[in-house]
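[1] all I have is the shape, not the residue letters:
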């Protein structure tokens, strides 16, 4: 039925009732209100004088005619609620968005979403926003980002209210602003406010404003007006480049095309008198160089959608579009389709002639509207709004049966697919049967015992058994009957139903276990051995055994009339068992509130979150033919490979990965049912897996899973050493990070390296998991979980390559890792040359120390030996002095007595000779004792002894003696051999002066130096010819000169003889001395 409304000034009908648009170039009637009101009406007649005939017609015909029109026509198609096909997520300032007014959107080639706001541009990865703007980025003199564009090199161009800013590897810098090289780029009142920007494939940048088009490029300076002359003094509304490299420019009057290589802008629409109907609201590029455009009236914010094919322009839809106060927006979609705003609260989708309208009522605020659109590679639709922030519409990838599809209540509990193909759903509000496109519901008024349906089963006759919160029903195909047997249990809560292979119907209730067969019943209660009266799940095993899960009594196995119980004492993780299933190997899998358990060969092994399950709670459990367990719990649905769980159970692996599904995959609500109902999960004949949830039935098709099989691409954001950032990702940066970076050591800091990474993932981005490794340190992957930074401390010098991969919520990993290579430069002491030099120096020092220690050891041994010899010499000296010295003294005294005793002359001379020789022997003994005395082993003792010896000899010979000896000689150790040889040689020299020189004076001079001792013996005697004396000494080796020379040279010294007839004689001993 078409509804017509008669008002005081015009007549209106629903927007879809008259699908016509005004001809191109026509002018809207003066005073005409908006053609599409928020309520969905559009004017058909207005106050335009040209339409006076219609007003006359209305007056003549009257109200009755219009009432007759109420019965004609067809209703307009109602828009689809957006939440039926899409999940909606929202980000606002409290989530990190710079501002709730989103002016522009761009999906970059590296997967990030860029958002332009009044508070700067933000890069979004699904987890956090990273913001570029003033004052952290000096290029932004104004933070209002009207438009975003990505260049061929990946750099980002931002149109602001005070110029264009480029973000890239080089420092950000503004273009077309105050101070630009072209003064015309600045309006007289201040910087240019740009509304759109385009980076072309040819390397040019086009920026549009109310004063026309500005063009620039890296090769010809900034800016250039070469291509802008044709679009001067017009308002540039939109810019676009298609795959054929043609550039499109929308203005407030016309749409222009610049062909590749051309310099002339070609208008696309015929010029008409009403140029305001040529206002270009938005542009988008479809496949095969198709261009979509919304063209219409700017003052009234209306427009129509057109498409340009290879031959001509076509009006895609006759629906008049309207956006109160703002331009209409477009976004290219998958498969050549296009998204567009229809009204402030409606979105349109068009592809290949198919047009769908989606209502945003209940999603946007009443005073909000869509300002911009963008679709990413995963077909997520992004909406930028005026005041509500950023929205993401994600297509529901999980089908759901809800109240809109005929369920009597959204909270579903039990599922059944009957033999006739009917799909039964038990809910809190009754029972629903879906078959052949129709839905039939059963409630209390139709005979249902209770609207809370908790259990369903089908018997061999095709009858459907229905367990409710207060009794049992059976549907026989035509009517609903109540099952009444003796006992109170049939009026209690029915938890589960099982048709056994022997056609018995097992019934688990809140008050015991019951079996119905051939019209008879049998019951088991705790007094009969049932572990707990509340039976939650029943399973018939392959061998015909009946297994029960209870609420508090654990697992029970019915043997005949008795039960075998399994609980915590046998290893069960919890006594509350809510789900059971058996696999082909006969392993029994048990779902509890504390994990999944496996019973095999009489032994129970639990698997929990510690091994990788997303949650310990198991509400429902089923195994599909592909070997996947499907598990529902209170926080979602997941699947896990049976082989992985078995490997954990048998100890062949320690952890497993699960594929998790949540709202981002299309679940209306996360919570599933099953704790008090069976079956809460079902595998249908077409392969789909159905879950009973609190918001309807969720249906998964294993052949077309909602998984995003392409793992999110990992991206490296920054590398920091100490507090110094060495690498920061920027628009246009290689997706694999930096190839090589010299990591310079920070003075007085350890080598602490922190690498931040992320992955653009807009479906459950907060659940993105990472693993990384540092080649050069360890080739093993490190499971980082949700952590997005890796830190290393005290890295050794060398080359390293960091790799990171990311996984989405379904467990799919990045195809290739993101990499960044860097080098730890060695410190000075870590360089190879320095280390080699240091090693050689240390080796030399070690050798020197070893040799020094060896010398010291030998010296110590020598000192010990010398000390021992000194002690022995001292002992011998005492023995000689006390023994032989006493005897010689006694002999000398006796000789003197004999000489004076009056003996004959011959005897007297004998006694005299004996006394003389004994005196000489005694003197020789004294010298020997002195020579062996260790206390005399020094230069001072030697010189003192020499002086005493020379003085006695010269006094006896009555020759005057003169001494030139040091008063304080250095303390230099000299050995006994040295002392004895020097004294004997000195005695010989003095003896020669006494016997042969006829001298009156003999001088003894000793001059000790640092390394040498010089002893001179000089007389003033008759002298002699040194040559003759030397020859005589060689001919007669017994002469004294030869003896003196030998003694001195044996000590390593030198002997000199200086003499001349009548000039006296000088004998010089040059003796080496040890170190002081």
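    Everything's here; your move. From a predicted model like this one, the values you see are computed outputs, not experimental measurements. Residues are numbered from 1 along each chain as shown.
[2] make it CA atoms for all contacts and neighbour counts henceforth
    OK.
[3] before we move on, what SS does the nearest residue to residue 991 once chain neighbours are set aside have?
    In space, and not counting its chain neighbours, residue 991 is closest to residue 953: 7.7 Å by Cα to Cα, 6 or more residues apart in numbering. Following DSSP: H, G, I helix; E, B strand; the rest coil, the label given to residue 953 is helix.
[4] so where does residue 868 fall, helix or strand?
    helix 832-879 (DSSP states H and E).
[5] quick one: contacts for residue 673?
    Residues near residue 673 by Cα atoms under 8 Å, 6 or more residues apart in numbering: 412, 413, 619, 620, 632, 633, 634, 680, 691, 692, 693, 694.
[6] comparison target, given below:
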């Protein structure tokens, strides 16, 4: 109910919610309801939402709700104190209905349905969000482990498996199996790509390539085609691109071209191909390669990539590029990649996302495919060892608009020994010692990713960015008055206007004191006068001795 002058007015009926014990309206206008023993609910534009059981607060009465300055919701109840925070990524796991959490492939079909292949079988996420298992069975009656997915031009879905061949699922849900009896090599089918010239597919096996058409399974005979494990595959207008653990082959008609990536950074294992304009981007065990106009360029560890092995590169509609790896999902821009590949920039700025950002498991899977995809609604989906993770790139700006964290000076050490210091006033620091100042941004949101910058007034003219380094050290500061300014920001956000400032004075050493320097000057002057008088005396004595001879 909402209270008005004329009385209470019913806003929404809540069938099934028997006893609300706490209520909060957040900054977005959503209403949070704590209950006696049914957990936490949210009422907003999406209707009534209830936290899943595996993420719900422990059973018992919710007594209080509070929203902090960063938008986190704090929940106090019989089960303890909880904090709910909004994350960039969301997930689909077995708790949501997937057959398995170890997801290897994800693909959207022409009906905007999402196909998900995992170690426990094949699922389909319908447009309304429902997860429907696709019934496939191997020779022993079990669901096959699905490694790769594709959709052919006739709308049929294809699933490559771990040791159980390939399944074709037509639009009516009927499936057909291709195995050794049909001429398919034994082993794993890690990658597939729709045939651009018909209603079949190309498939990469442990013994090279095959082409499956309405007529059956065919093995290409072009000289130079790889005969071992195929780890990446793409049928494009520029030919059939084939990635293996020994580099790249491109099939054009009956001609095979070999691209030598080993000589540029030592790349060998190829995991994916992404055409962007007139360039082909290639993911590998040595970072990213770009092939354009017959030339290869590389963006790897030396150019700022945080990891060596990357699996799938997916551009979105906002200029971002999402890159999966077994150590999280990376994000940069296509313009930044081109700048490094063209030599206009030496290093690239990359953001890395993991469990802190909401991923259930930051280990993205690769060497199967497609292991990540961009849906028609603009969302990015990636296969991980802990389910399927999703991010809406359009929400990035919302996360960047968060208030920057306030920052405080946390500690001061002199030659490693803690110093009793004052936030207000001026702290005296003996000269000749190593000064180490620790500081911290006050935030519950991704605190280990907060970036810092410092400026030592009295020495520095400009700010010096420190990354996520939480201390700064000064050695050999000359005597004088200083003020250390510290500012912080969340990744991609803005710098905090409220700075931490610590004022201190470096006291001079004994020989640096003015009184000592004045006394030393007087002594030096007296010594020079004495030396002068001594030399004059010797000169006169010498002249007298010479005159007497």
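    Everything's here; your move. This is a predicted model, so every value here is computed, not measured.
[7] hmm, back to that, could you give the number of residues near the residue nearest to residue 991 of the first structure?
    16 (other Cα atoms under 10 Å).
[8] could you do residue 540 of the second structure as well?
    12.
[9] which parts of the first structure are helices?
    Listed in chain order, the helices of the first structure (DSSP state H) span 52-61, 63-69, 82-85, 642-649, 832-879, 885-899, 905-932, 939-956, 976-996, 1026-1035, 1040-1050.
[10] which one of these lies closest to residue 395 of the first structure?
    helix 82-85 (5.8 Å; Cα to Cα).
[11] what does stretch 216-236 of the second structure contact?
    So stretch 216-236 of the second structure is contacted by 182-184, 190-196, 202-212, 240-245, 249, 251, 254-256, 269-273, 367-369 (Cα under 8 Å, 6+ apart).
[12] so what does residue 1057 of the first structure match up with in the second structure?
    By TM-score structural alignment, residue 1057 of the first structure lines up with nothing in the second structure.
[13] hang on, residue 1057 of the first structure packs against residue 1065?
    Yes. Counting by Cα atoms under 8 Å, residue 1057 of the first structure touches residue 1065, with 7.5 Å between them.
[14] who has more neighbours out of the two?
    residue 1065 (26 against 16).
[15] the closest residue to that one other than its chain neighbours: how many residues sit nearby?
    Leaving aside its sequence neighbours, residue 1065 of the first structure sits nearest to residue 1059 (Cα to Cα, 6+ apart; 4.3 Å). Neighbour count of residue 1059 of the first structure, defined by other Cα under 10 Å: 20.
[16] residues touching the residue sitting nearest the centre point of the first structure, list them.
    By Cα atoms, centre = their mean, the first structure has its centre lying nearest to residue 789, at 3.4 Å. Contact analysis of residue 789 of the first structure by Cα under 8 Å, 6+ apart lists 754, 755, 756, 757.
[17] what do you get for residue 501 of the first structure?
    residue 544.
[18] with residue 389 of the second structure instead?
    Residue 389 of the second structure sits next to 89, 90, 91, 92, 359, 360, 381, 382, 383 when contact means Cα under 8 Å, 6+ apart.
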